[in-house]
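Engineer: sequence and predicted structure are below.
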Amino acid sequence: METTQVPMPGGGGRGVHIPCAACKMLRRKCDSNCLLSPYFPSEDIEKFAGVHRVFGASNVVKMIQMVEEANREDTVKALVYEATARLRDPVYGSSGAIFHLQKMVEELTSQLETVTAQASELQANIDQLLSILMNVGYLDIFSTMHHHPSTFDDDCTHHLLQHHHHHQHNIIPDTVASCDIIPDDHHLINVPKDHN
């Protein structure tokens, strides 16, 4: 990062160096070699105030000096985040925020497991219902009705459904003879219409 400078009138010279937020707050002279200037520009007084309040300006300088220059910007971001969290939660700081997020993850995981179990139970009920319908021949009937709707009229559909109530006595109502197709145990069989 580069320090902030204001161009001199007329375009000459290197310009006037603007004091960083740290030097403004600490009321000290800020030159072009200020260590804090690249990370706390003039308008970020509130951000530096939080870091200074939690860690102290001298400690912030020491921590920045301890890391390589390429990592200093990330170090300052971490200090700002920790300071903000500490001011919000003086007891736990950023650890409190992390604990809260972990708690949310646990709750969402539990909800996901519950929904997954309910979905599995629902699928089992659907499979059982399909098995029952297949055993009484309903699936063959409905499949034919879906793919060849012209084969069935309203009266024929009604008679086919009535067949289930007579199935256990092996009784086929006379009215079913008006249909082109009637179900046996597992298949559809053709029955000629009575035109007499």
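Structural biologist: That came through fine.
Engineer: only C-alpha atoms from now on, for both contacts and neighbour counts.
Structural biologist: Fine.
Engineer: what's the helix or strand in which Glu121 is found packed up against?
Structural biologist: Assigned by DSSP states H and E, Glu121 belongs to helix 94-135. If contacts are counted by 3 or more C-alpha pairs under 8 Å, 6 or more residues apart in numbering; DSSP states H and E, helix 94-135 sits against helix 72-88, helix 138-147.
Engineer: so what's Cys20 up against?
Structural biologist: Cys30, Leu36, Ser37, Pro38, Phe40, Pro41, Ser42, Glu43 (C-alpha atoms under 8 Å, 6 or more residues apart in numbering).
Engineer: which one of those residues is nearest Val115?
Structural biologist: Checking the contacts of Cys20 against Val115 by C-alpha to C-alpha gives Phe40 as the nearest, at 48.2 Å.
Engineer: the closest one reaches Ala49, doesn't it?
Structural biologist: No - using C-alpha atoms under 8 Å, Phe40 makes no contact with Ala49, being 10.1 Å away.
Engineer: between those two, which contacts overlap?
Structural biologist: Listed as contacting both Phe40 and Ala49 by C-alpha under 8 Å, 6+ apart are Ala22.
Engineer: below is an additional structure, to be compared with the one above:
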Amino acid sequence: MASSSSSSSSSNFPCAACKFLRRKCMADCTFAPYFPPEEPQKFFNVHKIFGASNVSKLINEVAPHQRQDAINSLAYEAEARLKDPVYGCVGAISVLQRQVMRLQRELDTIRADLIRYTAGARNEMPAAPTSGSTCFDHNAGNFYYPNSQWNSEPYGGSDGGSL
């Protein structure tokens, strides 16, 4: 009997939005499905950035099957805007893109080191390409330099240059 009274009392808790807005949470509350009482920070962030009225309008304009995704997107953007008011999500994307470019350069360097190591093991020194990054031709088992004059020889020639 105690469990049934606790479950019925838990259903009486207002959603995070109604609690924050200090209003009674009705059975048909627009916010209740998306802002449960145990996630008050989610609504606080969304309200601070977008406002309750705008969020309510958005919920009503979006197709029911897309509402949860829309609210999750708003919550993510709101959190990003609070962390970085100028760039928000775009700032996070930019950081990730720079990280991908840095890792690509590191990968290119490691590939060039592998070419030098492989050529050194054969007592050959690979020549440096004039531009572009190295690629590995899995069919031929050779590295090559895209859009470069060095494509005619597997390791970029043998004129003794360095990468």
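Structural biologist: Here it is on my side, so go on. Fair warning: this is a prediction, and the values are worked out from it, not measured in the lab.
Engineer: any idea what the TM-score comes out to?
Structural biologist: The TM-score (TM-score structural alignment, normalised by the length of the second structure) is 0.69; 122 aligned residues with a C-alpha RMSD of 2.3 Å.
Engineer: pick the most buried one from the helices and strands packed on helix 94-135 of the first structure.
Structural biologist: helix 72-88 (a mean of 17; mean count of other C-alpha atoms under 10 Å).
Engineer: for that helix, which helices and strands make contact with it?
Structural biologist: If contacts are counted by 3+ C-alpha pairs under 8 Å, 6+ apart, helix 72-88 of the first structure sits against helix 45-55, helix 57-66, helix 94-135.
Engineer: please repeat the previous calculation with a cut-off of 7 Å.
Structural biologist: helix 45-55, helix 94-135 (3 or more C-alpha pairs under 7 Å, 6 or more residues apart in numbering; DSSP states H and E).
Engineer: hmm, back to that, and of the helices and strands packed on helix 94-135 of the first structure, who's closest to Thr157 of the first structure?
Structural biologist: Per C-alpha to C-alpha, nearest to Thr157 of the first structure of those: helix 138-147, 8.5 Å.
Engineer: what span of the second structure is that closest one aligned with?
Structural biologist: Alignment note (TM-score structural alignment): helix 138-147 of the first structure is unmatched in the second structure.
Engineer: can you give the distance from that helix to the centre of its chain?
Structural biologist: Remark: helix 138-147 of the first structure is offset 40 Å from the chain centroid, using C-alpha atoms, centre = their mean, to the nearest Å.
Engineer: that one vs helix 94-135, what angle?
Structural biologist: What separates the directions of helix 138-147 of the first structure and helix 94-135 is an angle of 90 degrees, with axes from the mean of the first three to the mean of the last three C-alpha atoms, to 10 degrees.
Engineer: how far off centre is the next helix or strand after helix 138-147 of the first structure?
Structural biologist: Beyond helix 138-147 of the first structure on the C-terminal side, the first helix or strand identified by DSSP H and E is helix 154-166. With C-alpha atoms, centre = their mean as the basis, helix 154-166 of the first structure stands 48 Å off its chain's centre.
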